[in-house]
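Q: Need the 3D shape of this:
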Amino acid sequence: MEAMQVKLIDENRYADEMRETVLPALATCRSEGWMAPADDDGLPPLQRAGKLHYVCYDAAKFDRLGEDGAAATFRGAVVISHGFTEFAAKYAEMVWYFLLAGYSVCVFEHRGHGYSARDVDNSSLVWIDDWRRYVADLAKFAETVGKDYADGRPLNLYCHSMGGGIGASVLETHPTLFDKAVLSCPMIAPVTGMPNWLASVLAGAMCRLGLGRHMVFGQSEFTPELDMADYEGASEARVRWFQQQRIDDPHQRTYAATFAWVRQALRLSRAVQRPEACDNVETPVLLFQAGRDVWVLNEPQNRFAQEVNSDGGNVRVVRIENSLHEIFSMPNAVLGPYLERILGFFGSSEMPTF
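A: Predicted coordinates for the structure are as follows:
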């Protein structure tokens, strides 16, 4: 299949187009729900009760709107697994493009994020007791809600950063769950500012001292101020839109890691890179990496791909040299080819060559 052309939102009118066109259209096909956490015998008991939030968008209802550029052909469903400190509303633009291409979309908010159950009172902090909880919850969501929306057609996975590390583990533990998967700058290994083995030792020591729920040194709580110098090269319109979502909704202000989260992120990193785990991946994977990434490491992504491919798997790595970590936040000149590759991959019967 040839790369699918995408009509992108005009960056010069970004906020207006989001408010006037995209969000009203999404509202007509949007539903939300709450899922009980996965019941996994290998996980410790939950310390706090609560359900996990998700938002879904029905392609059939969307198609009835007759939006310009819509495929009007149902192709299945896409499950979105977001990154660290993110939330469902941040992916409205990506949801819009998937709907235009004919996919229903199911966005899952990981534990401790968005409207899902939290285990700390400070809305800026992210804490998790066991990384396997993320994996079990995402797999349950895809097996139930995702498959329902796919309605017998392909069920695909799109994930970013932390959500990509979680997604990689799901591909290893549930090798037939998804038909295809896009790992966008996946957290196969995070950037910690020091060798990750040392960060693991330090985070473990802080947890043993009873400081697992404390904010990691050097991070901060959410503030409404935005310094575009931190996003040089990104689309200012998109970055400001994301920030406004946080300002407008206290549920969307997760911003900093706890020592326990760092400890578990590094345990996840080690687990997904194990050769015996990589050997289990059967799903065709398109892995994007950013040349200017400061949040996750590129080389472990390459090793992950090589390890999966060495045992007959199918991972294709696409490197975007001039991109920041959030490729979906980049200007249209970068976002357009990125989206076309994703949609071409999802829509093809074979692994496309790029």
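Q: contacts and neighbour counts: CA atoms only from here.
A: Noted.
Q: what ranges do the strands span in this structure?
A: Applying DSSP state E to the chain gives strands spanning 30-35, 52-57, 76-81, 103-108, 125-126, 155-160, 180-184, 256-257, 285-290, 315-320.
Q: Contact partners for the most far-flung residue of the chain relative to its centre?
A: Farthest-out residue of the chain from its mean C-alpha position, per Cα atoms, centre = their mean: residue 209, at 31.6 Å. If you count contacts by Cα atoms under 8 Å, 6 or more residues apart in numbering, residue 209 has none.
Q: Give me the residue at the spatial middle of this structure.
A: residue 82 (2.6 Å).
Q: which residue sits closest to that one, ignoring its sequence neighbours?
A: residue 163 (4.8 Å; Cα to Cα, 6 or more residues apart in numbering).
Q: same deal with residue 169?
A: Computed as Cα to Cα, 6+ apart, the closest residue to residue 169 that is not its neighbour in sequence is residue 272, at 5.7 Å.
Q: what number of residues lie near residue 121?
A: Neighbour count for residue 121, taken as other Cα atoms under 10 Å: 9.
Q: Residue 164 contacts residue 183, correct?
A: Yes. Assessed by Cα atoms under 8 Å, residue 164 is found in contact with residue 183 at 5.3 Å.
Q: ranges for the helices of the protein?
A: All helices of the chain, identified by DSSP state H, fall at 14-17, 23-28, 59-63, 92-100, 131-141, 147-150, 162-173, 196-208, 236-248, 259-272, 275-278, 298-310, 332-347.
Q: One more, please, to line up against the first structure:
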Amino acid sequence: MSAERYDDPGLRPPGMSVGRIRAADKATLRVAAWRTQEGCAGTVCVLPGRGEFIEKYYEVVAELLGRGFDVVVMDWRGQGGSTRQADHPAKGHIDDFSAYQRDLEALRVEALEPYARRPFYALAHSMGGAILLDAAHAGRCFFERVATTAPMIDLCRLRYARALRGLARSLCVSGLAKAFAPGAGGPKPYPLKPFAGNPITSDPGRYARMGRLVAASPEIAVGAPTVGWVDAAFRLMWRFENPDFAREIFEPFLIVAAGDDRVVDTPAIETFAARMKAGRCVTLRGARHEILMERDPIRAQFWAAFDAFIPGAPAQGARAPDAAAAAGGGAPVALGS
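A: Purely as a prediction, here's the structure:
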């Protein structure tokens, strides 16, 4: 499918319903939902990575609708159109990754259980994948199957990891948890930075589209992570290092890793997946971190793996119906306000 159809920031798959849900600690989360026109195969929840937002996934939403799925996308707390946890709107801050588990529970209770059509599946990226692995380990994963791209198991080629963990912890104890992490880039969102040398995607058209989305709606973007977010991420990734963590996850996971990932560590992902009881890892050669924002040949490999893994998706090699056409005319999903 051509990316050009989604270049205009105002062009979204039709039938979009937007609402807000509230987590147990009162954080407000923005959720968008679509219903496929007919023959629903279930609901796919798209759970983005750090710093991402609903609008970035319009193309993915249309492709899922074309496969016969209803779609729900949520902005995690601290990013997109959801509650910020710091005084600066460009700071995507949290104190502990357990906060994201409250977001997941709110999604289940307030959006999926009352309104969405079963079965429930998840498509998560990077941080979103790490959150779902944590939920599955704790027995709180309510999805039948999970597909995740480049999950945040460990950071790529991180030198002096132990020292950096200690530094992040020390800065938090010193009261600097809500400061931008030193050397991480400050408040400027990455889609507004030059394409050349970016670690995200090799597709210039999709990268430019991200920049236009942020330029059109700067309030949905965040910049570098805070010290507190980095400290929380280190603590979660440290738990992933325990070989028993992966072995204690029993839900089916499809893990799609990027062969040219410079954000998260692909060998660590492959090792983690090999330990899982019901996990499978596929590594895509030449792909950078954001596989779903990559060039068409790479994305086609992802969708082939997804279609073979998720029941109800088109058979591998079959062509899905035109996604934009499939999205039209469907009744929007009602969401709690």
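Q: distance of the residue nearest to residue 169 of structure 1 from residue 164 of structure 1?
A: For residue 272 of structure 1, the distance to residue 164 of structure 1 equals 11 Å [Cα to Cα, to the nearest Å].
Q: between the two, what contacts are shared?
A: What both residue 272 of structure 1 and residue 164 touch, as defined by Cα under 8 Å, 6+ apart, is the set residue 188.
Q: neighbour-wise, which of those two wins?
A: Comparing residue 272 of structure 1 with residue 164 by neighbour count (other Cα under 10 Å), the higher total belongs to residue 164, at 27 against 24.
Q: Skipping its backbone neighbours, what lies nearest the more buried one in space?
A: Distances taken as Cα to Cα, 6+ apart put residue 186 closest to residue 164 of structure 1, at 4.1 Å, once the chain neighbours are dropped.
Q: Neighbours of the aligned partner of that neighbour in structure 2, how many?
A: Counting by TM-score structural alignment, residue 186 of structure 1 lines up with residue 151 in structure 2. For residue 151 of structure 2, the count of nearby residues is 29 (other Cα under 10 Å).
Q: State whether residue 88 of structure 1 and residue 94 are indeed in contact, as I suppose.
A: No. Counting by Cα under 8 Å, residue 88 of structure 1 does not reach residue 94; the two are 10.5 Å apart.
Q: Give me the more crowded residue out of those two.
A: The neighbour comparison of residue 88 of structure 1 against residue 94 (other Cα under 10 Å) goes to residue 88, with 23 against 15.
Q: which residue in structure 1 lines up with residue 279 of structure 2?
A: By TM-score structural alignment, residue 279 of structure 2 lines up with residue 315.
Q: which residues does the closest residue to its match other than its chain neighbours contact?
A: Leaving aside its chain neighbours, residue 315 of structure 1 sits nearest to residue 285 (4.6 Å; criterion: Cα to Cα, 6+ apart). By Cα under 8 Å, 6+ apart, residue 285 of structure 1 lies in contact with 180-183, 314-316.
Q: per the alignment, residue 82 of structure 2 corresponds to what in structure 1?
A: By TM-score structural alignment, residue 82 of structure 2 lines up with residue 116 in structure 1.
Q: thinking again about what came up before, hang on, isn't the residue nearest to the centre of structure 1 packed against residue 165?
A: No. Assessed by Cα under 8 Å, residue 82 of structure 1 is found out of contact with residue 165, at 10.2 Å.
Q: Please pull up the equivalent of the residue nearest to residue 315 of structure 1 in structure 2.
A: Taking TM-score structural alignment, the alignment pairs residue 285 of structure 1 with residue 253 from structure 2.
Q: Check residue 127 of structure 1 too.
A: Using TM-score structural alignment, the partner of residue 127 of structure 1 in structure 2 is residue 93.
Q: doesn't residue 82 make contact with that match?
A: No. Under the criterion of Cα under 8 Å, residue 93 of structure 2 is not in contact with residue 82, lying 11.8 Å apart.
Q: ok, the counterpart of residue 158 of structure 1 in structure 2 to residue 195 of structure 2 distance?
A: Using TM-score structural alignment, the equivalent of residue 158 of structure 1 in structure 2 is residue 123. From residue 123 of structure 2 over to residue 195 of structure 2 the distance is 26 Å, taken as Cα to Cα.
Q: With residue 186 of structure 2 instead?
A: Where residue 195 of structure 2 is concerned, residue 186 of structure 2 sits at a distance of 18 Å (Cα to Cα).
Q: With residue 82 of structure 2 instead?
A: Look at residue 82 of structure 2 and residue 195 of structure 2: by Cα to Cα, they are 27 Å apart.
Q: Neighbour count for those two, which is higher?
A: Shown here are residue 82 of structure 2 and residue 195; by other Cα under 10 Å, residue 82 has more neighbours (21 against 18).
Q: From the structure, what's the count of residues near the nearest residue to the more buried one once chain neighbours are set aside?
A: Nearest residue to residue 82 of structure 2 in three dimensions, chain neighbours excluded: residue 29, at 4.5 Å (Cα to Cα, 6+ apart). Per other Cα under 10 Å, the neighbour tally for residue 29 of structure 2 reads 24.
Q: After alignment, which residue of structure 1 pairs with residue 29 of structure 2?
A: Using TM-score structural alignment, residue 29 of structure 2 lines up with residue 52 in structure 1.
Q: quick one, what contacts its match?
A: Shown in contact with residue 52 of structure 1 (Cα under 8 Å, 6+ apart): 34-37, 108-111, 115-117.
Q: As TSV, those with distance to residue 337 of structure 1 would be great.
A: TSV is the format used below for those (distance: Cα to Cα, whole Å):
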residue	distance to residue 337 of structure 1
34	34
35	35
36	38
37	36
108	25
109	27
110	28
111	32
115	32
116	33
117	36
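Q: Tell me the buried residues within these.
A: Buried by 16 or more other Cα atoms under 10 Å: 34-35, 37, 108-111, 115-117, out of those.
Q: Excluding chain neighbours, give the residue nearest to the counterpart of residue 237 of structure 1 in structure 2 in space.
A: Aligning on TM-score structural alignment places residue 237 of structure 1 opposite residue 205 in structure 2. Leaving out its chain neighbours, the residue that sits closest to residue 205 of structure 2 by Cα to Cα, 6+ apart is residue 3, at 7.4 Å.
Q: Could you check how far that neighbour is from residue 267 of structure 2?
A: 30 Å.
Q: same check, this time on residue 165 of structure 2
A: As for residue 165 of structure 2, its distance to residue 267 of structure 2 is 20 Å (criterion: Cα to Cα).
Q: Over to residue 41 of structure 2?
A: Using Cα to Cα, residue 41 of structure 2 is found at 34 Å from residue 267 of structure 2.
Q: Tell me which of those two has more neighbours.
A: Per other Cα under 10 Å, whichever of residue 41 of structure 2 and residue 267 has more neighbours is residue 41, with 20 against 16.
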